[in-house]
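Novice: Below is the structure, and that's it, no one-letter string:
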């Protein structure tokens, strides 16, 4: 199916795994233990000599089907699933980095990820945060002990776009693991293998699932990094196909040891939701651009942050790398306007924290999801104190614009 379109591959993924009774969806397997009539089979699965399921923390047939689907979507060689996106990120960091290692990160990161970086420092992992829209800052941050570079595609909430392709070339030349959080663009809008990503992290809760009813996360190994050269791979995992060493360590030291496992019920919801991702994201991106253009011309809006606007600092880069400009936008009201009062006037738009939902969601950024960061860090991240972030849904475009028009009166 390699030559087929994105949605065609996703919709038929489960069916082509030959589900029992001719089912087109992978069934939900709720069993925690899995029985072996021959005890040697249990031993072989434990030792990685044979494929199979032994315990639901590590895998179930339902999870296996979703892993196959995400691997296809990401154009990777293997995928590991987690209970949420943050579990995927922390498990990858702690499985692959050790005390004394150095990590370079974009300063434009999701608030919880920024908080996590402070935790890593407490474990003896050095972290340098840079403006990753500028490749020279990324290069200047490299040290002898640098092991990894971590960035997001489109930053939440101020929509900066990192120098993704230049960072990929740099990581390749310096033998660094290049980790891209592809949540905001998703694999539909952006194929991270085109910029030489080593690992792709995604919060499946957002655009993949789409309906605000399931948490999940994923890490996909693209097969582009040579794990034989990575010093932190445990000896126990240095056997067999070296392309699988990194993802095996993430699964063993991250998923198994840290326990951030995805349930089969959530995996099923994510899998079904993923079938309409292309259709949803086309409408969401269309709505986001139309709303951004409306807000950009409104007298009560001081600034709009959306990479699809031609005056956005990374418009040309986003236009070149992404299929569309995404469905997140933020804006600042003029000084005398109260953001909470404006949000309370909205009828269609929901005041809630989440991304990628079918419904349009909005919230005041500084006093909520980035409150813990403090003023100085918010300013470094380009977040104003009056910023409102919107996750644009699939409503009719004219209804969305009319809702903002009446709320801005």
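Specialist: Received it, and whenever you're ready, just let me know what you need. Keep in mind the model is a prediction, meaning the values are calculated, not measured.
Novice: C-alpha from now on. contacts and neighbour counts both.
Specialist: Fine.
Novice: Identify the single longest helix in this structure, thanks.
Specialist: helix 277-296 (DSSP state H).
Novice: ok, second structure coming up, stack it against the first:
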């Protein structure tokens, strides 16, 4: 019997033995683990039997979370990290070497784009392309290309990558295909469906949902043939080949880099994940209603949301995703400072986070994308007036009313000064 994702997440912990009959995995805070014999310790250390040796490589609590995420992504395994950025950086450091080449979307989240610049300084060249068309990825490929990295929905401009086309291309060329599905979440989309090799999440966002924990994960879908990957070390080519990639990521990424997810945060994320589908259903409905409302406002010049028919990749998003997501952004008309809009909002919180139960908004160009400079922002289509909104699960009318009163205040101010906005 195939059960719905909501049911499977809720009962994931009970698929294995849970101490004392607890209905969810308890919190384990031990740093080290002891064994009755040296032989048993050695067997665990060498990976010949399951167990834990040292907390830097995980513990029973984070292991349970990894099993839950693997279930959500229909993956063969998952490794968790302290943050989403830790998952990205550690994975690439574990799998790449000097002289390798990476093709990535030019619409990447600001911190991820910053990491790509750092990766270039370490001897791995990175080519950024418009990933909304697979042909752009194909034209950037080289003999030394090892992986392609894209996001399902770009943050903050919501471009939707040509996920199927890129997946087919990577399969044909034998390339590792890494998909950051943070904005989509497993509730809306499984990247395995488009041929993703590895699926990345910032667990701090919607999967946790409550803004009270940091975490990241990388899941192996089982679709990639690791026997053909040239950078795998002989020590990790043991057991079934489907496990080789994650083993090297866990050892050379998690263990060596030390970006360990704490047991406490792993426990909070696992609990938050139980309501992911329910929260996403509400947040997506709110986002769609808000996007449609904003599109009709005279002080708004553009609204970016895949659920709108005006979005360039609307048809693609509709075909791939269960819903269009909880992230949107909009640009104000000339003469309207985004600070004015944000300061007029009462319910909406001015914050840089995403995927929270509460609706959050931020002026993009002067905060999270400020460091990269005007030229790079222009190349990523980030307007100076762009406001990003991470839509929460508030009562929909309360959310719309807050934006309505804010825009009414702005309209009143502009009318008093003799200014008018035009679409």
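Specialist: That came in fine, so what should we check first? Keep in mind it's a predicted model, so treat the numbers as computed, not measured.
Novice: Give me the TM-score for this pair.
Specialist: Remark: TM-score between the superposed chains equals 0.99 [TM-score structural alignment, normalised by the length of the first structure]; 408 aligned residues with a CA RMSD of 0.7 Å.
Novice: neighbouring contacts of the one helix or strand residue 398 of the second structure maps to?
Specialist: Per DSSP states H and E, residue 398 of the second structure falls inside helix 396-416. The contact list for helix 396-416 of the second structure (CA atoms under 8 Å, 6 or more residues apart in numbering) reads 286, 289-290, 293, 299, 340-341, 344-348, 420.
Novice: To what extent does whichever helix or strand comes after the longest helix of the first structure diverge from the second structure after superposition?
Specialist: Downstream of helix 277-296 of the first structure, the first helix or strand assigned by DSSP H and E is strand 301-305. Overlaying the second structure shows strand 301-305 of the first structure at a mean distance of 0.5 Å from the equivalent residues (mean CA distance after the TM-score superposition for the first structure).
Novice: Could I get the full set of strands for the stretch 1-150 of the second structure?
Specialist: Under the criterion DSSP state E, counting those that start in this stretch, the stretch 1-150 of the second structure contains strands at 77-81, 101-105, 125-129, 145-151.
Novice: likewise the stretch 301-423 of the second structure?
Specialist: All strands of the stretch 301-423 of the second structure, identified by DSSP E, counting those that start in this stretch, fall at 327-332, 349-350, 360-363, 386-390.
Novice: how about residue 68 of the first structure, what's its partner in the second structure?
Specialist: When the second structure is aligned by TM-score structural alignment, residue 68 of the first structure is paired with residue 67.
Novice: How about the contacts made by that match?
Specialist: Contacts of residue 67 of the second structure (CA under 8 Å, 6+ apart): 12, 77, 78.
Novice: Run through the residues that contact residue 312 of the first structure.
Specialist: By CA under 8 Å, 6+ apart, the neighbours of residue 312 of the first structure are 305, 306.
Novice: How much space separates it from residue 163 of the first structure?
Specialist: Counting by CA to CA, to the nearest Å, the separation of residue 312 of the first structure from residue 163 of the first structure is 14 Å.
Novice: what does residue 64 of the first structure give?
Specialist: Distance from residue 64 of the first structure to residue 163 of the first structure, by CA to CA: 33 Å.
Novice: do the same with residue 69 of the first structure
Specialist: 28 Å.
Novice: How about residue 36 of the first structure?
Specialist: Taking CA to CA, one finds residue 36 of the first structure at 50 Å from residue 163 of the first structure.
Novice: okay, these two: which has more neighbours?
Specialist: Higher neighbour count among residue 36 of the first structure and residue 163: residue 163, with 21 against 13, using other CA atoms under 10 Å.
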